[in-house]
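**Q** okay, predicted coordinates and the sequence, questions at the end:
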Amino acid sequence: MTAPATWDPQQYLRHADHRTRPFHDLVARVGELPGGSAPRIADLGCGAGNVTATLAGRWPGARVTGYDNSPQMLERARAYATDLLDFAHADALTWTPSEPYDLIVSNALLQWVPGHAERFPDWLAGIAPGGTFAFQVPGNFTAPSHTILAGLRTSARWRGRLGDAADRSAAVLEPADYLTRLTGLVGPGGAVDVWETTYLQTLRGEDPVLDWVKGTALRPVLTALDSDPEAREAFLAEYAALLREAYPATPYGTVFPFRRIFAVARRSGEAGR
């Protein structure tokens, strides 16, 4: 086993516009919440807190808690704290709601949680009748950005150094699988909406796809090589060259197609369901 990835909020936020768009598209599909003028909301995997803070704009008066297991991300997120918005440490592998929530939302977290679909019953049980569980995850693990990384990581040069770092082979389920699992949990009268979108993201700058994955998929590799800067730079140079071939620059930028999977599950309005 490799050490948990160390997160870099500044690197992650370098592509904030592209990273936050799926969150806004997800929340736009969440309907009325049962908590009246003060719904209780949890953001599971709040990261740097920038998208968590936008929930107050959608639900003024909501009491929102952002949860994350990264000290670096939580330190950055707490800059957004208010009387109605706070942040706390929690690991999605073990977190279970300790009070009823009107909305539990999760943005680009669950791909880092092995077996996350097995947590759905606990999370849905912690949602008030008529409340909602909503999440989005990347669905691009067969894209060149990831297959190249997997091939490089397991090559003769690097497999002894990296082990299973950045292994994303079973990160997420297919949309139909999420639909089936969630439909069985929301109860009669509940509703589940699952869809996917591929964003044709246009990135700019030098080696922009490498810059993107430095904030996410590459974090386990960077963590594993953190104590050896020479090896780290050698890996990045090799990976960057392969990414340039897979994602050639154009006069208007580098196109980086990115598939996302979304799910919005509303519990039955009947207590006990």
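**A** Structure's in. What do you need?
**Q** only C-alpha atoms for contact and neighbour calcs from this point on.
**A** Will do.
**Q** ok but residue 196 is inside a strand, no?
**A** Yes - the assignment for residue 196 (DSSP: H, G, I helix; E, B strand; the rest coil) places it in a strand.
**Q** contacting residues around it?
**A** Contact criterion C-alpha atoms under 8 Å, 6 or more residues apart in numbering gives 175, 259-262 as the residues in contact with residue 196.
**Q** put this next to the previous one:
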Amino acid sequence: MHSEPTWDPHQYLHHAGLRTRPFLDLLARIPNLANGERPARIADLGCGPGNVTALLADRWPSAHITGFDLSPEMLALAEKDYAGATGDGGWLEFQAADAAHWTPDEPYDLIVSNAALQWVPNHPESFPVWVEGLVPGGAFAFQVPGNFNSPSHALLAELCETPRWRGRLGDHGRRYVHILNTDAYLSRLADLGCEVDVWETTYLQLLGGEDPVLDWVKGTALRPVLTELGDDAAAVDDFLAQYRDLLRKVYPAGPHGTVFPFRRIFVVARKS
């Protein structure tokens, strides 16, 4: 039984601008919420440090929005920075919950998830209950990374499987790869009677600083590895040095920075 990774919200936010852009692109395609006289009810699954959850309040200032996350570190920062009254009588709150087991406890106008469902095994099996939990005309929208075959992730998996690390890390380099292809997401949600919009985008991200790809993955893909190595500082340093050298070869720094291509998958499903 693997332990859940320990998250570092400050490390995650090192690249907040680039991490937020896909959510803005998703948000732009979510239809307006037709909620009559009552405030809209919105759930954000895997809200992280709350910075993108707050963008929901910017668009729907009268909505009652709840961000759900499993990480106490992420929730503590989200609560500190964003919880409370928002806009035109709206409210933003955060609660501990595991998206793998979360079910709507009331009708929602929007259930949204940003770069979180790839950590949830069998998350498509929850689509029926999540869609059932939407009001008529409500929307379920999410984006997930689609770059698990990219060099950054392939090299991480290969390093974890070398003799030096296999016994200690096992499959942690590939632990959280739980996404479908775009056709499968479309079919699953269309079968539930939804009007579905699915697309993908590869962002050519230009990163600055020394070893910026390593810095990026320290906030996401490396979390299970760093959690497993724990307080063994020598092992952490050794692993990061090996991984850094591999990344430098495939993501060399150029005159304007380091180009880090990143594919993402987007889905917006509207309930009939």
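**A** Now that the structure is in, tell me what you want to look at. These numbers come from a predicted model, not from an experiment.
**Q** out of the contacts of residue 196 of structure 1, which sit inside strands?
**A** Counted as lying in strands by DSSP state E, out of the contacts of residue 196 of structure 1, are 259-262.
**Q** check whether the counterpart of residue 50 of structure 1 in structure 2 sits in a helix, strand or coil.
**A** Counting by TM-score structural alignment, residue 50 of structure 1 corresponds to residue 51 in structure 2. Secondary structure, three-state DSSP: residue 51 of structure 2 is coil.
**Q** doesn't residue 79 make contact with residue 51 of structure 2?
**A** No - in this structure, residue 51 of structure 2 is not within contact of residue 79 by C-alpha atoms under 8 Å, at 10.5 Å.
**Q** burial measure for the closest residue to residue 118 of structure 2 other than its chain neighbours, as a count.
**A** Spatially, and ignoring its direct neighbours in sequence, residue 118 of structure 2 is nearest to residue 178 (4.9 Å; C-alpha to C-alpha, 6 or more residues apart in numbering). Using other C-alpha atoms under 10 Å, residue 178 of structure 2 is surrounded by 16 other residues.
**Q** what does the one 4 residues further on give?
**A** If you count neighbours by other C-alpha under 10 Å, residue 182 of structure 2 ends up with 15.
**Q** repeat for the one 5 residues further on
**A** Using other C-alpha under 10 Å, residue 187 of structure 2 has 13 neighbouring residues.
**Q** over to residue 58 of structure 1?
**A** Every residue meeting other C-alpha under 10 Å relative to residue 58 of structure 1 is counted, giving 11.
**Q** which ones are touching it?
**A** Counting by C-alpha under 8 Å, 6+ apart, there are no residues that residue 58 of structure 1 touches.
**Q** related to what we said a few turns ago, tell me which two of the ones in strands among the contacts of residue 196 of structure 1 sit farthest apart.
**A** Comparing all pairs in those by C-alpha to C-alpha, the longest separation belongs to 259 and 262, at 10.1 Å.
**Q** these two: which is more packed in?
**A** Ranked by neighbour count (other C-alpha under 10 Å), residue 259 of structure 1 and residue 262 place residue 262 first, with 24 against 16.
**Q** which residue sits closest to the residue mapped onto that one from structure 2, ignoring its sequence neighbours?
**A** Taking TM-score structural alignment, the alignment pairs residue 262 of structure 1 with residue 266 from structure 2. The shortest distance from residue 266 of structure 2 to any non-neighbouring residue, by C-alpha to C-alpha, 6+ apart, is to residue 143 (4.4 Å).
**Q** quick one: the one you found and residue 220 of structure 2, what's the gap?
**A** 15 Å (C-alpha to C-alpha, to the nearest Å).
**Q** give me the more crowded residue out of those two.
**A** residue 143 (24 against 16).
**Q** secondary structure class for the more buried one?
**A** Strictly by three-state DSSP, residue 143 of structure 2 counts as strand.
**Q** just checking, it touches residue 115?
**A** Yes - between residue 143 of structure 2 and residue 115 a contact is recorded at 5.6 Å, counting by C-alpha under 8 Å.
**Q** could you list the buried residues of the lengthiest helix in structure 1?
**A** The longest helix of structure 1 (DSSP state H) is helix 229-246. Neighbour counts over helix 229-246 of structure 1 (16 or more other C-alpha atoms under 10 Å) mark 232, 235-236, 239-240, 242-244 as buried.
**Q** now, the most widely separated pair of the residues you listed?
**A** 232 and 244 (18.3 Å).
**Q** contact partners for the aligned partner of residue 8 of structure 1 in structure 2?
**A** Using TM-score structural alignment as the criterion, residue 8 of structure 1 maps onto residue 8 of structure 2. If you count contacts by C-alpha under 8 Å, 6+ apart, residue 8 of structure 2 has them with 73-74, 219.
**Q** same list, the residues you listed, but as CSV with secondary structure, distance to residue 197 of structure 2 and neighbour count please.
**A** Formatted as CSV, these follow (DSSP: H, G, I helix; E, B strand; the rest coil; distance: C-alpha to C-alpha, whole Å; neighbours: other C-alpha atoms under 10 Å):
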residue, secondary structure, distance to residue 197 of structure 2, neighbour count
73, helix, 33, 16
74, helix, 30, 22
219, coil, 29, 18
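**Q** out of those residues, the closest to residue 33 of structure 2 would be?
**A** Distance to residue 33 of structure 2 across the contacts of residue 8 of structure 2 (C-alpha to C-alpha) is lowest for residue 74, with 27.6 Å.
**Q** just checking, the closest one touches residue 10?
**A** No - assessed by C-alpha under 8 Å, residue 74 of structure 2 is found out of contact with residue 10, at 9.0 Å.
**Q** how near is the aligned partner of residue 101 of structure 1 in structure 2 to residue 140 of structure 2?
**A** Under the alignment by TM-score structural alignment, residue 101 of structure 1 pairs with residue 108 in structure 2. Relative to residue 140 of structure 2, residue 108 of structure 2 is positioned 9 Å away (C-alpha to C-alpha).
**Q** which neighbours do those two share?
**A** Joint contacts of residue 108 of structure 2 and residue 140 (C-alpha under 8 Å, 6+ apart) are residue 134.
**Q** in structure 2, what residue corresponds to residue 143 of structure 1?
**A** Residue pairing (TM-score structural alignment): residue 143 of structure 1 is matched to residue 150 of structure 2.
**Q** next, count neighbours for its match.
**A** Applying other C-alpha under 10 Å, we find 13 residues neighbouring residue 150 of structure 2.
**Q** from residue 49 of structure 2, how far out is the match of residue 8 of structure 1?
**A** Distance from residue 8 of structure 2 to residue 49 of structure 2, by C-alpha to C-alpha: 9 Å.
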